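Undergrad: Starting from these lines, generate the structure:
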Amino acid sequence: MAEQSRTGFPLAPQALPTAGNRSATGFPGMAARPQGTGETSRAAEEDTPRLPPANASGSPLWRPPSASGRKSSGDTWWERLRFEMSDALTSGALSERLVRASTAVEAPITTGRRIVVVGVSGGVGTTTVAALSAKLFGSIRQEPVMAIDATDESGRLLHYAGADKDALLSAAAVKLRSQPVRTLPDVVGSAAACGNQVFALGRPEVPAATNHPIGATEWTDLSAIFSRFVAVTVVDAGASPRSGQTTALLETAHAVIVVAPDTEFGTSRAAAVRAALSASHAGIPVVTVLTSINSPIGRAEDTAGLPFDRHLAAGGPIRLSHLGARTRIAATEIAGSALSAANGR
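TA: Presented below is the predicted three-dimensional model:
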């Protein structure tokens, strides 16, 4: 019997390391990670400049690196200094929060978990939370992660996730449902690679006539396939919590993240959406995330908060190493809370 990892997924066969290249462990088909461990290794993989993909010509997803080459941090120098001082004065309490949240993200699972992200309205950060959560799962865990843009018409998940090519969900769905799927490459072959074992399927940024909404039967088949081969599937359901398509996505969800702005309108809408979900899908746990525009967030006991971050606000591909310190902690707590909920904890 194949050796099992602590998450329940089979480990890849071990190969003898060669000079300058160590084989990866984890789910079969995982690409080799850079040498080193922890944040240094992950940052090295994220910050390695990518060459334009072969199909980059005319692709709206490919954007050349900034001419200045400067790192756009999510924090100003004053915010970084204030964080370091606060962490020192509280004896590392903020750093301890990150450790606890990372432990929750690494929690063992038996089969792939499916987390659906839905917004109370457009422009509240739904896609940002979905892409950010997927990239954190891929960065911290040691198995493949799938990010899916299943919005009604068009979306930006591929762009935010840092996809290396166009990869349409509708085309992948036809292929996966019509051909045998036996290995991880069969699943991710049609998806875009986003680094750190994160793969993505999405909608075109400009709606196309050939791109149709996903149905309940179709999604049930796809979600079963994804759960067999990837540890976590994060689905961006867009800003239509009561649409027929979102209902189809919720049928197989293990947990739901409801995203709303940190305003009176946002909190009231989030409460209404939670009540509706409780009535229609009583068995699915819900995590509420309030996104802040320009101020530190005040959180209720059952609500997570994502503070304003200059890197996220820029609207480009998300680079975890560019996030502000408080944003990194908050985002990791959101991902950990969602996975804990999906695991029934």
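Undergrad: CA only for contacts and neighbour counts going forward, please
TA: Will do.
Undergrad: Just to be sure, Arg114 is in a strand?
TA: Yes. With DSSP: H, G, I helix; E, B strand; the rest coil as the criterion, Arg114 is assigned to a strand.
Undergrad: Apart from its chain neighbours, what residue comes closest to it?
TA: Leaving out its chain neighbours, the residue that sits closest to Arg114 by C-alpha to C-alpha, 6 or more residues apart in numbering is Thr233, at 4.8 Å.
Undergrad: ok, that neighbour touching Phe226?
TA: Yes. With contact defined as C-alpha atoms under 8 Å, Thr233 and Phe226 form a contacting pair (7.0 Å).
Undergrad: Could you check which of the two has the larger neighbour count?
TA: Just comparing Thr233 and Phe226: by other C-alpha atoms under 10 Å the higher neighbour count belongs to Thr233, 26 against 22.
Undergrad: Where does the more buried one sit, in terms of helix or strand?
TA: strand 232-238 (DSSP states H and E).
Undergrad: and that strand, what other elements does it pack with?
TA: strand 113-119, helix 126-140, strand 145-149 (3 or more C-alpha pairs under 8 Å, 6 or more residues apart in numbering; DSSP states H and E).
Undergrad: returning to what we had before: find residues that contact each of Thr233 and Phe226.
TA: Overlap between the contact sets of Thr233 and Phe226, as judged by C-alpha atoms under 8 Å, 6 or more residues apart in numbering, is given by 112, 146.
Undergrad: sorry, back to before: so how far is Thr247 from the residue nearest to Arg114?
TA: According to C-alpha to C-alpha, to the nearest Å, Thr233 stands 17 Å off from Thr247.
Undergrad: to compare against the first, here's another:
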Amino acid sequence: MPNGDGWQGDVLRDLRGGVQQGAQGPGGPAYGASTPGPGPAAQSAQAPDAAHGGGAPGQAGYPYQGQEQQAPAAYAPGPQSHNAPGSRPVVDKELDGVVRRKPQHGESFATRAARALRRILASSAAREVAGITRTAEVLQRPVTTGRQIAVTSIRGGSGKSTVAALLGTTYAHYRQDPVLVLEADPALGSLPVRLGVESLRWTASEIADIVKPDMSLLDVTGYLVQLPDNAWLLPASQGQIGVMLDSRAYERAVVALRRYFGVMVIDCETLPAEVARVALAAAHGRVLATPATPEGITSTYSVLQWMQGLPPHVIAGTVVVLTELVPHPGLDLDEAVQKLTSTGASVQVLPYDRHLAAGGPVHTELLAQPTREAVARLAADVFHLSQKRH
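TA: Below you'll find the predicted structure:
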């Protein structure tokens, strides 16, 4: 295919240059391969220092690997650290009464009751358990270098941040090593809201100047927002209009943080933004969220055809997520999946879910059963592809 002009040509050049690094990620070798060795950071009874064991998950001494998970105590930056920014609420207090409401379940009570009855009367329960077991085995595979999974889209309103939040939550649930959800979309991104975060403080551009090689995991997570299980969030901004995250700050943040986390889920800007192109070039796995609409299918197919002109592993490591935004989209999903899969990409469908469609924080216990199963399959598919190349 022709290289094309405009943003496609830029992406082509960035990917062809960046993918030579492979798992190295932006700015250097992957996951601390040539990162200066940590210094004598203070020991903690809650979390072993990253200095013991080289900082790679799956190796002896990696922070939290194979140990009981404990929430790290708040880390107070010393006098030599940067001035701490003030905490800022994710949702303005004047809007609390408007946006905070009781969340509803992803599917109706009648639907849940019917599914429970079918499970009792049919033999599908054993097959369901077997499928969940296989998915869990993939999600729990050990890694020797941290996986970077970039989530992006080619148009707004595709559910990109929702997919990133669901992936981060899923990996944190199944895995023992630390998980970081990094927001690389500072333009009023919805990721903190979807993750149920109350307030924000440190941002990605600030962390890039703070994290040093001799810091322990306990030190680092003191600058992050703790999420349920063994996960943390690093926002791109505090929600201010006009805040930017340039590619250099993003690269420095990822290089500084990647040695501490087994999986990093990166919520990127919509293509063709610069940071999104940098993140895609360095990622081990790529997720392209698109609405399950005729327009979404058409534009995604064009992008996948263009990606076929890139090195083969780029499209082979890409998963397209078709998000159903309405209950009955009037689209032949089977035919759409078959057409998109013919390009060499993997395709997953995120079914319509009342809980997700309502917006606000995602409560996994309120997701419909088909949604939970689809998210687990998606997470396993992306994780499997991220390991195949390496």
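Undergrad: which residues sit against the strand holding Thr233 of structure 1?
TA: If you take C-alpha under 8 Å, 6+ apart as the criterion, strand 232-238 of structure 1 is touched by 112-119, 122, 126-127, 130, 133-134, 137, 144-152, 157, 226-227, 246, 249.
Undergrad: quick one, helices of structure 1?
TA: In structure 1, the segments counted as helices under DSSP state H are 38-47, 77-89, 93-105, 126-140, 157-161, 169-178, 184-188, 216-229, 244-250, 264-280, 310-313, 325-342.
Undergrad: Any idea which of those gets closest to Ala200 of structure 1?
TA: Closest to Ala200 of structure 1 of those, according to C-alpha to C-alpha: helix 157-161, at 6.4 Å.
Undergrad: Against structure 2, what's the mean shift for the closest one, could you check?
TA: Taking mean C-alpha distance after the TM-score superposition for structure 1, the mean distance separating helix 157-161 of structure 1 from the aligned residues in structure 2 is 1.1 Å.
Undergrad: still on that earlier bit, give me the aligned partner of the residue nearest to Arg114 of structure 1 over in structure 2.
TA: Aligned counterpart of Thr233 of structure 1 in structure 2: Met264 (TM-score structural alignment).
Undergrad: Which residue of structure 2 sits opposite Val120 of structure 1 in the alignment?
TA: Aligning on TM-score structural alignment places Val120 of structure 1 opposite Ile154 in structure 2.
Undergrad: residues in contact with Ser95 of structure 1?
TA: Applying C-alpha under 8 Å, 6+ apart, we find Ser95 of structure 1 in contact with Asp87.
Undergrad: wait, Leu234 of structure 2
TA: Applying C-alpha under 8 Å, 6+ apart, we find Leu234 of structure 2 in contact with 180-183, 202-204, 224-225.
Undergrad: could you redo the last one with a cut-off of 10 Å?
TA: Going by C-alpha atoms under 10 Å, 6 or more residues apart in numbering, Leu234 of structure 2 touches 180-184, 192, 200-205, 207, 221, 223-226, 253, 266.
Undergrad: In structure 1, which of those residues still touch?
TA: Contacts conserved in structure 1 for these, counting by both residues aligned by TM-score structural alignment, their matches' C-alpha atoms under 10 Å: 180-184, 192, 200, 202-205, 207, 221, 223-226, 266.
Undergrad: Cross-check the contact I'm expecting between Phe27 of structure 1 and Phe9.
TA: Yes. In this structure, Phe27 of structure 1 is within contact of Phe9 by C-alpha atoms under 10 Å, at 6.4 Å.
Undergrad: hey, what's in contact with both of those two?
TA: What both Phe27 of structure 1 and Phe9 touch, as defined by C-alpha under 10 Å, 6+ apart, is the set 142-143, 229-231.
Undergrad: Most widely separated two among the residues you listed?
TA: Farthest-apart pair in the shared contacts of Phe27 and Phe9 of structure 1 is Gln142 and Phe229; separation 12.8 Å (C-alpha to C-alpha).
Undergrad: what about those two, which has more around it?
TA: A side-by-side neighbour count of Gln142 of structure 1 and Phe229, using other C-alpha under 10 Å, places Phe229 first with 27 against 21.
Undergrad: Contacts only, for that one.
TA: When the contact criterion is C-alpha under 10 Å, 6+ apart, the partners of Phe229 of structure 1 are 9, 27-29, 111-112, 143-146, 181-188.
Undergrad: With Glu3 of structure 1 instead?
TA: Going by C-alpha under 10 Å, 6+ apart, Glu3 of structure 1 touches 9-13.
Undergrad: measure it to Pro307 of structure 1 for me?
TA: Using C-alpha to C-alpha, Glu3 of structure 1 is found at 41 Å from Pro307 of structure 1.
Undergrad: How about Lys135 of structure 1?
TA: Separation of Lys135 of structure 1 from Pro307 of structure 1 (C-alpha to C-alpha): 18 Å.
Undergrad: now Arg114 of structure 1
TA: To Pro307 of structure 1, Arg114 of structure 1 is 25 Å away according to C-alpha to C-alpha.
Undergrad: These two: who's more crowded?
TA: For Arg114 of structure 1 versus Pro307, the count of surrounding residues by other C-alpha under 10 Å is larger for Arg114: 27 against 22.
Undergrad: and the aligned partner of Val254 of structure 2 in structure 1, how many neighbours?
TA: Correspondence of Val254 of structure 2 to structure 1, assessed by TM-score structural alignment: Ser223. As a burial measure, Ser223 of structure 1 scores 17 neighbours (other C-alpha under 10 Å).
Undergrad: List the contacts of Ser223 of structure 1.
TA: The contact partners of Ser223 of structure 1, taken as C-alpha under 10 Å, 6+ apart, are 112-114, 233, 249, 252-253.
Undergrad: circling back to that earlier point, in JSON lines, list the contacts of Glu3 of structure 1 along with neighbour count.
TA: Formatted as JSON lines, these follow (neighbours: other C-alpha atoms under 10 Å):
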{"residue": "Phe9", "neighbour count": "24"}
{"residue": "Pro10", "neighbour count": "17"}
{"residue": "Leu11", "neighbour count": "19"}
{"residue": "Ala12", "neighbour count": "18"}
{"residue": "Pro13", "neighbour count": "14"}
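Undergrad: From what I see, Gly344 of structure 1 and Val286 are in contact.
TA: No. Checked against C-alpha under 10 Å, the pair Gly344 of structure 1 and Val286 is beyond contact range at 11.1 Å.
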